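Q: using only what follows, build the 3D model:
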Amino acid sequence: LLRLHTAQEEDAMLGRIQNDLFDLGADLSVPGMEGGLRVTAAQCLRLETEVGIMNADLPPLTSFILPGGTQAAAHAHVARTLARRAERAVVALAAAEPVNGDAVRYLNRLSDHLFVLARSLNTGQDVLWEPG
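A: As a prediction, the model looks like this:
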């Protein structure tokens, strides 16, 4: 597996995600249009692959993680909560109208991706939950 070790590689990864989010917006705003932009399984797979790459360098989880750590990691945690909120909204939309299943899957994978990115940005020094 490749490793993401440079800020340039992380910036490129985030740039791809930003472009994907525009595709997602187009997909949701014009459902069912032939030839329109659609989120694809390949975009979901790319997120899953990047999660695997980032996870390979992280210690296993032994506790719940609290949002925080470095400023960049805290921002990734906020973005993760927004991705989950968007996922819930799209799932609700899918109950009323046809929605591209890959769009829902993308948002789910994006949330996972941002969680692992936050852990990666904390360089293994996660803020752990301390019960009671």
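Q: switch to C-alpha atoms for all contacts and neighbour counts from now on
A: Will do.
Q: what's the first helix or strand after the longest helix seen in the chain?
A: In the chain, with assignment by DSSP state H, the single longest helix is helix 71-96. Reading on from helix 71-96 to the C-terminus, the next helix or strand found by DSSP states H and E is helix 101-121.
Q: can you name every helix or strand that that next one contacts?
A: In terms of contacts (3 or more CA pairs under 8 Å, 6 or more residues apart in numbering; DSSP states H and E), helix 101-121 is packed against helix 41-55, helix 71-96.
Q: in JSON lines, list the ones you listed along with distance to residue 30 and mean neighbour count.
A: Shown next, in JSON lines, are the helices and strands packed on helix 101-121 (distance: least, CA to CA, whole Å; neighbours: other CA atoms under 10 Å):
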{"stretch": "helix 41-55", "distance to residue 30": "18", "mean neighbour count": "17"}
{"stretch": "helix 71-96", "distance to residue 30": "13", "mean neighbour count": "16"}
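Q: so which residue is dead centre in this protein?
A: For the chain, residue 110 is the residue whose C-alpha lies nearest the centre (CA atoms, centre = their mean; 1.9 Å).
Q: could you also give me the structure for this next sequence, so I can compare it with the first?
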Amino acid sequence: MVVLNKIYTKTGDAGETALGNGSRVAKHSLRVTAYGTSDELNAVIGVARLNAEGIMDERLMRIQNDLFDLGADLCRPDMAKDAESEYPPLRMVDAQVARLEAEIDEMNAGLAPLRSFVLPGGSALAAHLHVCRTVARRAERLAVELSGVEEVNPAAVKYLNRLSDWFFVASRAANQNGAGDVLWVPGANR
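A: Alright, predicted model coming up:
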């Protein structure tokens, strides 16, 4: 259970923050940037949800919860020590990736194949989901970069990879199952 009685602590005033294992790092460290970007993604999903309803809103809320799991995972280095810990840290699992894949397949089943790239836009929800897609891609790039220098849970990276695909397919579903997609016309303005 998380209890937040006091919001400011002043412990970060010198430009450092604590990771989930208690160690302190610079606020601009790659690990902090990676989980900070997943938090940014969570915020833009909150904006997208202003235009979502029904099952789309439910799925977006589930993803927001997953992103808190992802942040908890990324802020906790030293995966080798997980088994020794009295309180094992929260880690992303392949079942979360599999759920995204199942939802992608379900949404994609009703979409016509694309004959061109899709420009971000169409409905308000679709446009917001495209913003989510691009922030998810940035979060993925940062997690992959982090995994090149420190240990990162592979399920966390896979989740972010699938998540950007999820947002792309969801944006098409939000555009009247693709009927409202705005397609790229190569060289149209030459």
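Q: what do we get in structure 2 for the residue nearest to the centre of structure 1?
A: Alignment note (TM-score structural alignment): residue 110 of structure 1 maps to residue 163 of structure 2.
Q: and the gap between its match and residue 138 of structure 2?
A: According to CA to CA, to the nearest Å, residue 163 of structure 2 stands 11 Å off from residue 138 of structure 2.
Q: ok, residue 117 of structure 2 next?
A: Applying CA to CA, the value for residue 117 of structure 2 to residue 138 of structure 2 is 20 Å.
Q: over to residue 61 of structure 2?
A: According to CA to CA, residue 61 of structure 2 and residue 138 of structure 2 sit 20 Å apart.
Q: helix or strand for the counterpart of residue 90 of structure 2 in structure 1, which one?
A: By TM-score structural alignment, residue 90 of structure 2 lines up with residue 37 in structure 1. Under the criterion DSSP H and E, no helix or strand holds residue 37 of structure 1.
Q: wait, residue 37 of structure 1 touches residue 21, no?
A: No: between residue 37 of structure 1 and residue 21 there is no contact under CA atoms under 8 Å: 11.0 Å.
Q: my read is that residue 54 of structure 1 contacts residue 122, right?
A: No: at 11.7 Å, residue 54 of structure 1 and residue 122 do not qualify as touching, with contact defined as CA under 8 Å.
Q: re the thing from before, residues contacting the match of residue 110 of structure 1?
A: Residue 163 of structure 2 makes contact with 100, 133, 136 under the criterion CA atoms under 8 Å, 6 or more residues apart in numbering.
Q: redo the residues you listed as JSON lines? Include distance to residue 16 of structure 2.
A: JSON lines is the format used below for the contacts of residue 163 of structure 2 (distance: CA to CA, whole Å):
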{"residue": "100", "distance to residue 16 of structure 2": "34"}
{"residue": "133", "distance to residue 16 of structure 2": "29"}
{"residue": "136", "distance to residue 16 of structure 2": "25"}
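Q: which of the residues you listed lies closest to residue 56 of structure 2?
A: residue 100 (12.6 Å; CA to CA).
Q: residue in structure 1 paired with the closest one?
A: Aligning on TM-score structural alignment places residue 100 of structure 2 opposite residue 47 in structure 1.
Q: and that match, what does it touch?
A: Residues near residue 47 of structure 1 by CA under 8 Å, 6+ apart: 109, 110, 113.
Q: try residue 183 of structure 2
A: Counted by CA under 8 Å, 6+ apart, residue 183 of structure 2 has contacts 116, 117, 118, 119.
Q: can you tell me which of these are buried?
A: Buried members of those, scored by 16 or more other CA atoms under 10 Å, are residue 118.
Q: so of the contacts of residue 183 of structure 2, which ones are in strands?
A: Counting by DSSP state E, those place 118, 119 in strands.
Q: test my guess that residue 50 of structure 1 contacts residue 115.
A: No: Residue 50 of structure 1 is beyond contact range of residue 115, at 11.9 Å (criterion: CA under 8 Å).
Q: if I look at the closest residue to residue 44 of structure 2 other than its chain neighbours, how far off is residue 16 of structure 2?
A: Excluding its sequence neighbours, the residue lying closest to residue 44 of structure 2 (CA to CA, 6 or more residues apart in numbering) is residue 132, at 6.2 Å. From residue 132 of structure 2 across to residue 16 of structure 2, the span is 28 Å (CA to CA).
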